[in-house]
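Student: predicted model follows, preceded by the sequence.
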Amino acid sequence: MIVNILEKDVSILRELAMETFADTFGESIKDEDLQTYFATDLSLDTLSLELRNPESQYYFILVDHQPVGFVKVNQGSAQTEQELDNAFEIQRLYVKKGYQGLGLGKKLFEFVLDLAKASGCDWVWLGVWEHNYKAQAFYTKYGFEKFSQHEFITGETVDIDWLLRRPLK
């Protein structure tokens, strides 16, 4: 089941976001930089502001009524980049390590693709780490193509994210 995340759920969101981010990138980022990222980008205050932004939405995917993954989407000025006109961004999509391989990420991704189609936007786009080949292959299957890149800064660690897009019309 996929449910909208409300501001009252911010602590649960933060714990899940920190766990899944550390599982995904922890081996390539210094612990000090990881902790800085948690204290800034994933702080309770930052996440609460994002949950109150009408141009952003967060959703949990639940298994046995427990959140095991989440996604964040943005439109308008909430997007992390403004390179495309009338676009819908999939900013974060994570599933807990123990629940990967069960099709939950695919279900969450297809859910937000449906949201994107219903949004009236011309484009759906996302950023993916240049070394995350598994995710790149997944997005390519859905017709996404690279159109740009940007730096993803975590403390002193600077990574490159490829920006992938797909037309919605």
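Tutor: Alright, I've got the coordinates.
Student: when you work out contacts or count neighbours from here on, use the C-alpha atoms and nothing else.
Tutor: Will do.
Student: in the chain, which residue is most central in space?
Tutor: residue 92 (0.5 Å; CA atoms, centre = their mean).
Student: which helix or strand contains that one?
Tutor: Assigned by DSSP states H and E, residue 92 belongs to strand 87-95.
Student: residue 121: what's it in contact with?
Tutor: Under the criterion of CA atoms under 8 Å, 6 or more residues apart in numbering, the contact list for residue 121 reads 86-88, 168.
Student: hang on, the earlier thing: show me which positions of the helix or strand that comes right after the strand holding residue 92 end up buried.
Tutor: Downstream of strand 87-95, the next assigned helix or strand under DSSP H and E is helix 104-118. Neighbour counts using 16 or more other CA atoms under 10 Å place 104-105, 108-109, 112-113, 116-117 of helix 104-118 among the buried residues.
Student: let's bring in a second model and compare:
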Amino acid sequence: MSSIMINKADLNDLEILQSLGRETFYETFSAHNSEEEMQHYLDKSFASEKLTAEINHPESQFFIAWEEDLPVGYLKVNSGKAQTELQNETSLEIERIYVKSSYHGKKVGQVLYEKALEVAQEENKKYIWLGVWEENLRAVNFYKKNGFIQFDTHIFKLGNEEQIDLMMKKTLH
């Protein structure tokens, strides 16, 4: 495998982010949810207007992982008021790290995570946090391996389905 490059995304990358977001979310969660709920969530969450607003938010940043000219994963981090919860000025939220399933096990998620860590350090954050579905053991174990500990839970709604996310954080030095 050639090396993975990480580039900051902007509005010019809207269609790439929509495609990556829809594909990777579907790959990750479709086996556990109805097709109808999945399509509703994807249509709502990756609508052009919603994604444009997220990209334009001054306290959110998107990064795309590329293998040559192929986008293979992406990262979204939030600080300040862009955070989905906590909204502490000393924290950075990893809202999304998604990698195409064909690239699982190839360290793309690790490279994206390290980019989030770099952003947190550049912004002098005290800790980094995220929510991860309790049944996504691959992701839970990934974060544990990277030093995250669970501190709470919250409900994530996918359509009418309520799912439990583990709230995890890592204190930075």
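Tutor: Great, that's in hand. Here the structure is a predicted model, which means the values were calculated and not measured.
Student: TM-score, when you put one on top of the other?
Tutor: After superposition, the two chains reach a TM-score (TM-score structural alignment, normalised by the length of the first structure) of 0.95; 169 aligned residues with a CA RMSD of 1.2 Å.
Student: do a quick rundown of the strands in the second structure.
Tutor: In the second structure, the strands defined using DSSP state E lie at 4-8, 60-67, 70-79, 91-99, 127-133, 149-158, 161-171.
Student: and the fourth one with strand 60-67, angle?
Tutor: Read it as strand 91-99 of the second structure. Orientation of strand 91-99 of the second structure against strand 60-67 (axes from the mean of the first three to the mean of the last three CA atoms, to 10 degrees) gives an angle of 30 degrees.
Student: ditto for the fifth one
Tutor: Using the same axes, to 10 degrees, one finds that strand 127-133 of the second structure and strand 60-67 are set 70 degrees apart in direction.
Student: please report how far residue 144 of the second structure lies from residue 165 of the second structure.
Tutor: 14 Å (CA to CA, to the nearest Å).
Student: actually, residue 16 of the second structure.
Tutor: 27 Å.
Student: tell me which of those two has more neighbours.
Tutor: residue 165 (19 against 16; other CA atoms under 10 Å).
Student: gap between the alignment partner in the first structure of that one and residue 168 of the first structure?
Tutor: Aligned by TM-score structural alignment, residue 165 of the second structure pairs with residue 161 of the first structure. Note on residue 161 of the first structure: its distance to residue 168 of the first structure, by CA to CA, is 22 Å.
Student: residue 40 of the first structure now?
Tutor: 33 Å.
Student: can you count the residues close to residue 99 of the first structure?
Tutor: 13.
Student: again, but for residue 16 of the first structure
Tutor: The burial count assigned to residue 16 of the first structure is 20, neighbours taken as other CA under 10 Å.
Student: let me know whether it touches residue 69 as I believe.
Tutor: Yes. Residue 16 of the first structure is within contact range of residue 69, at 7.2 Å (criterion: CA atoms under 8 Å).
Student: shared neighbours of those two, which are they?
Tutor: residue 96.
Student: and the counterpart of residue 95 of the first structure in the second structure, how far from residue 108 of the second structure?
Tutor: Residue 95 of the first structure maps onto residue 99 in the second structure, with residues paired by TM-score structural alignment. According to CA to CA, residue 99 of the second structure and residue 108 of the second structure sit 7 Å apart.
Student: now do residue 46 of the second structure
Tutor: 22 Å.
Student: have a look at how far, on average, the strand holding residue 92 of the first structure is from the second structure.
Tutor: After superposition onto the second structure, strand 87-95 of the first structure sits on average 0.5 Å from its aligned residues (mean CA distance after the TM-score superposition for the first structure).
Student: now for that strand, which elements pack on it?
Tutor: helix 10-25, strand 66-75, helix 104-118, strand 123-129 (3 or more CA pairs under 8 Å, 6 or more residues apart in numbering; DSSP states H and E).
Student: orientation of that strand relative to helix 104-118 in degrees?
Tutor: 160 degrees.
Student: for strand 87-95 of the first structure, what is the distance to the chain centroid?
Tutor: 3 Å (CA atoms, centre = their mean, to the nearest Å).
Student: same question for that strand: list its buried residues.
Tutor: Applying 16+ other CA under 10 Å to strand 87-95 of the first structure flags 87-95 as buried.
Student: go on, stretch 73-89 of the second structure?
Tutor: Those buried within stretch 73-89 of the second structure under the rule 16+ other CA under 10 Å are 73-80, 82-83.
Student: quick one on the thing from earlier: in the second structure, which of the contacts of residue 121 of the first structure remain in contact?
Tutor: Mapped onto the second structure and checked by both residues aligned by TM-score structural alignment, their matches' CA atoms under 8 Å, these keep the contacts 86-88, 168.
Student: can I get those residues in TSV with distance to residue 100 of the first structure?
Tutor: Below are these laid out as TSV (distance: CA to CA, whole Å):
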residue	distance to residue 100 of the first structure
86	32
87	28
88	25
168	27
